[in-house]
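1. sequence isn't available, so here's the structure alone:
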């Protein structure tokens, strides 16, 4: 397997965040929800596709 520096950095950050929250799934969930609420990124939700029926064409 090839060592990818981006993958290594991502894993290092993931482990750091996880250890800061004692590897507790609930603490990690709260952390990421709070980060999402206070962050600057805009999250886009794509609406589900309309269900196709036999008479709706392609």
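-> Thanks, I have it. Everything quoted here is computed from the prediction, not taken from an experiment.
2. every contact and neighbour count from this point should use C-alpha atoms.
-> Noted.
3. give the buried residues for stretch 25-43.
-> Across stretch 25-43, burial judged by 16 or more other CA atoms under 10 Å covers residue 28.
4. repeat for stretch 9-19
-> Of the residues in stretch 9-19, none is buried (16+ other CA under 10 Å).
5. could you identify the longest helix within this protein?
-> Secondary structure of the chain per DSSP state H: the longest helix is helix 5-20.
6. this is the other structure I want to compare:
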């Protein structure tokens, strides 16, 4: 029972396969984000600046 719980579920499924799935998912996301079009990068920059400005305004008003 301990072998199944600890080795198979925790170590194999979560640690080994979970890490591999996380790396694959993040690389898939990165591949989709890197289109090569400058306008996409500018949109992402503008959205990031709006979010950061909003956060700064919220923090400053507290």
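-> Nice, thanks for sending it over. It should be emphasised that the depicted structure is a prediction, and the values quoted were computed from it without experimental measurement.
7. and the TM-score between them?
-> In this superposition the chains share a TM-score of 0.39, using TM-score structural alignment, normalised by the length of structure 1; 38 aligned residues with a CA RMSD of 3.0 Å.
8. show the subsequent helix or strand relative to the longest helix of structure 1.
-> helix 25-38 (DSSP states H and E).
9. list the helices and strands that next one packs on?
-> If you count contacts as 3 or more CA pairs under 8 Å, 6 or more residues apart in numbering; DSSP states H and E, helix 25-38 of structure 1 packs onto no helix or strand.
10. if we can go back for a sec, taking helix 25-38 as reference, get the angle to the longest helix of structure 1.
-> Helix 5-20 of structure 1 and helix 25-38 are oriented at 110 degrees to each other (axes from the mean of the first three to the mean of the last three CA atoms, to 10 degrees).
11. element containing residue 19 of structure 2, please.
-> Element membership for residue 19 of structure 2, per DSSP H and E: helix 18-33.
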